[in-house]
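J.: I need the structure of the sequence given here:
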Amino acid sequence: MRFTKVGALATAALFVFTACSGTPGASGGGADKGSIEVWSSLPRQGSSKAQTDTIVNAINMALEEHGNKAGGYTIVYKDVDDSTAAAGKWDEATEIKNANDAVANDKLVAYIGTFNSGAAKLSIPILCAKGIVMVSPANTNVGLTKTFNAGEPDVYYPGGCKKNYTRVVPADDLQGGAGALWSSQLGAKNVYVLDDTEVYGKGIADVYAKKAPDNGLKVLGRDGIDGKASDYKALAEKIKATNPDLVYYGGITQNNAGQLWRDLRDAMPDVKLMGPDGIAESEFIQAAGAAAEGSYVTSGAISPDQLTGKGAEFIKKYNTKFPAAAPEVYTAYGYEAAQVVLAAIERASAKNPKDTLALRALLLDEVKGTKDFDGVLGKWSFDAAGDTSLTEMTGLIVTSGEFKFDKIIK
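T.: Got it, this is the predicted structure:
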């Protein structure tokens, strides 16, 4: 997405850790080269907070596990907020401010973010101009790395600046198609498609609608919703009149998905409801209440309870350290993003950059050149566009008020 500030830096939490080694979880020594900064920019207010709390927890775990140095540098981590209390979600002006503050800081070398794809489209050009690498734990909009809408992704790199964006989660061209395939496998023939009109939501709904005919689905209608509407009763009645087997919503929890679900369920008690990883968070279930039960949710992220090997070990450690903040869909992806950055700092430092700005340039190449990374998500690589080689799509069903793994969609 994800799968959502004025004064953000004033309230940002500051953590100082050290890290080292080019492999996850390793530690080492070396001459003291001074301090550098790594920031994350995530929505820390509103209904995304529960999700991003776990991402920040995971980033801190990665830093702590690396000890005191990364390539001889002391790592200063800032947890920066790109949301506002008024919006209750990410905010354009605040994300732009975060990115501008980042490029003005000569000690900053990496930006873990964003959470929302719309935020990434704003910060990529700003950070690119100064060669600051981005590693997103959650963005899935196709156009960030591939041609989707006209001019993408080059439009985000003004003046031909060196592409600086990567993500550790698969894009929506895979997830939207997986949603259409799963809808067909569930027996649906006629579907109605909704979106929240934001970059992420409209993008994934577009992919779903495009892939629907290939999976034997007829799209009965398509609407964008007003995320601030008091209710969607009229829309629900309009959809009911078309007699769909399934209603698909492309969007995030923060755009009133809970109210939408309640109104759809009231109008059509037996219709199947499906959404993407933008609603794969505990806040969605709380917002939708009983209407969430039985909902189908796709995710490009592997469900925490389905991680194996190093991933399962991480979840066990996480639960021990943070018993009151259960891991969410993107928790492990925040950890992986941090590990990628730390390993790349180690490799870049070995090339003896003369200063932090030189390190920044080397780090961009090292992150984008990540190959066969053996982390909590398995072994994977970044391609030339900055996309992960991971392609697995997960199907979840809300059961007894929780997201339960149902299947790998294929």
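
J.: contacts and neighbour counts: CA atoms only from here.
T.: OK.

J.: and stretch 18-32, end to end?
T.: Start to finish, the residues bounding stretch 18-32 are 11 Å apart (Cα to Cα, to the nearest Å).

J.: which helix of the chain spans the most residues?
T.: Taking DSSP state H as the criterion, the chain has its longest helix at helix 331-349.

J.: buried stuff in that one?
T.: Using 16 or more other Cα atoms under 10 Å as the test for burial, helix 331-349 gives 331-349.

J.: repeat that for stretch 46-62.
T.: Result for stretch 46-62 [16+ other Cα under 10 Å]: buried residues 46-62.

J.: would you do the same for the sequence below? I want to compare the two.
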Amino acid sequence: MQVTMKFTLIPAAVALAFAGSAWAQQVVKIGHVAPISGPSAHLGKDNENAARMAIDELNAKPFTINGQKVTLQLISEDDGADPKQGTAVAQKLVDAKVNGVIGHLNSGTTVPASKIYNDAGIVQISPATTAPAYTRQRFPGAFRVVASDAKLGGTLARYAADTLKVKNIAVIDDRTTYGQGVADEFVKGAKAAGMKVTGREFTNDKATDYTAILTSIKAKKPDLIFFGGMDSVAGPMLKQVKALGIPATFMGGDGMCTEALGRLAGDGLGEGKVYCAEAGGVKGPQEKVMDDFRARYKKKFNQDVQLYAPYVYDSVMVMATAMQNAKSADPAKYLPALKAIKYEGVTGTIQFDQAGDIKDGALTLFTYKGGKRTKLDVVR
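T.: Next comes the predicted model:
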């Protein structure tokens, strides 16, 4: 009797273990991180929505890996655009044993978090980080689907010199990794194009009064003010530029290049006086693909795309496609497939170079007219 009981209990335990293992393999966890709170929450929520949209669409197909139906589960975290909070939630995702991470939005949170993901062997695709430092670390599992600040800063500088005929510039940045980085790259490009930097001022991403630095800049009479930072600071700053009667053109990177800038700047926006560049962009037949995505997004969430949503959506799709190509959701196994991928997405063709940067990344130049963002050109 005793022998028989042992014989029946052991297979039952083994069967239970196998059932648990099979169930675990059916759920693939995709982490997502962005600022869902704080001044940039509108951009973070935009990113989170797009990640959820991609996950929902894949699950509805249904999604399979190596012939097995898989449920993708989105685990979304809020980093508040704060580096300390960013590393904390990165560790939280590592502890949750996610199969990959889409994020973060801000360079200041992405760069420190990337070491945590790298040490844990987790693949990370950032849909928005533009700081060159992110991929210069050469972490094998770190990728981005947008052009870096090195390209953005140089492109804006050439536009300022060649098209706007700017001679003298003043520069302000918010001291974040992103803001300082894009400003530094712009200054490099400006000097190479023969422009003179008449002043370099600093604020922070929580400040609301810029009177002192703008008064200093006004005395130097620049043709153009370049700002490195997000729209939540650029908007109020533009109001104060107008209040102080500074006639200079205003320019910035993708962090301020949003539809929301018109609302945040109010009458400080002016007409054709603000220029910016978004990392990414499409033209030609690809515009219809992007328009279709925007329409689907609005139907699902009852709001317009803010900025990075198409890149988040493509990031999820690229990661999922790499898993399918590798027939595994194990980061170590699908990483080679991701490095070799050529994916036709909403934002165009996605391929990565040896550093994890997108190949031939596009930039879109914009100005603002009638309070609305108006596209000027897409350049590569």
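
J.: if we can go back for a sec, give me the subset of the buried residues of stretch 46-62 of structure 1 lying in helices.
T.: 49-62.

J.: ok, of the residues you listed, which one's closest to residue 278 of structure 1?
T.: Nearest to residue 278 of structure 1 among those is residue 51, at 10.9 Å by Cα to Cα.

J.: of all residues in structure 1, which one is nearest the centre?
T.: Centroid check for structure 1 by Cα atoms, centre = their mean gives residue 138 as the closest residue, at 1.0 Å.

J.: please name the nearest non-neighbouring residue to the equivalent of that one over in structure 2.
T.: Aligning on TM-score structural alignment places residue 138 of structure 1 opposite residue 128 in structure 2. Nearest residue to residue 128 of structure 2, sequence neighbours excluded (Cα to Cα, 6 or more residues apart in numbering): residue 105, at 5.1 Å.

J.: that neighbour - how many residues pack around it?
T.: 26 (other Cα atoms under 10 Å).

J.: surely it meets residue 40?
T.: No. Shown here, residue 105 of structure 2 and residue 40 do not form a contact pair, counting by Cα atoms under 8 Å, at 9.6 Å.

J.: overlap in contacts, those two.
T.: residue 81 (Cα atoms under 8 Å, 6 or more residues apart in numbering).

J.: ok, so of the ones in helices among the buried residues of stretch 46-62 of structure 1, who is nearest residue 286 of structure 1?
T.: When these are compared against residue 286 of structure 1 (criterion: Cα to Cα), the nearest one is residue 50, at 11.6 Å.

J.: tell me the residue in structure 2 aligned with that closest one.
T.: Using TM-score structural alignment, residue 50 of structure 1 sits opposite residue 42 in structure 2.

J.: same deal with residue 259 of structure 1?
T.: In structure 2, residue 259 of structure 1 lands on residue 236 (TM-score structural alignment).

J.: host element of its match?
T.: helix 231-243 (DSSP states H and E).

J.: residue 175 of structure 2: what's it in contact with?
T.: 202-205.

J.: and with 10 Å instead?
T.: For residue 175 of structure 2, the contact set (Cα atoms under 10 Å, 6 or more residues apart in numbering) comprises 108, 181, 183, 201-205, 228-229.

J.: all helices of structure 1, in order?
T.: So, for structure 1 - with DSSP H - the helices run 8-11, 49-65, 92-103, 117-128, 172-185, 199-211, 233-240, 257-267, 282-288, 310-321, 331-349, 356-368.

J.: burial measure for the corresponding residue of structure 1 for residue 149 of structure 2, as a count.
T.: Superposed on structure 1 with TM-score structural alignment, residue 149 of structure 2 falls opposite residue 172. Neighbour count for residue 172 of structure 1, taken as other Cα under 10 Å: 30.

J.: check contacts around residue 172 of structure 1.
T.: Per Cα under 10 Å, 6+ apart, neighbours of residue 172 of structure 1: 1-3, 139-143, 178-179, 200-201, 203-208, 276-277, 299-300.

J.: do residue 309 of structure 2 as well
T.: 43-51, 53, 127-128, 293-294, 297, 315.

J.: how near is whichever residue in structure 2 pairs up with residue 277 of structure 1 to residue 124 of structure 2?
T.: Counting by TM-score structural alignment, residue 277 of structure 1 lines up with residue 254 in structure 2. Residue 254 of structure 2 sits 21 Å away from residue 124 of structure 2, going by Cα to Cα.

J.: likewise for residue 132 of structure 2?
T.: Between residue 132 of structure 2 and residue 124 of structure 2 the distance, using Cα to Cα, works out to 16 Å.

J.: neighbour count: the two, which is higher?
T.: residue 124 (28 against 21).

J.: quick check: residue 330 of structure 2 touching residue 320?
T.: No. Counting by Cα atoms under 10 Å, residue 330 of structure 2 stays clear of residue 320, with 11.4 Å between them.
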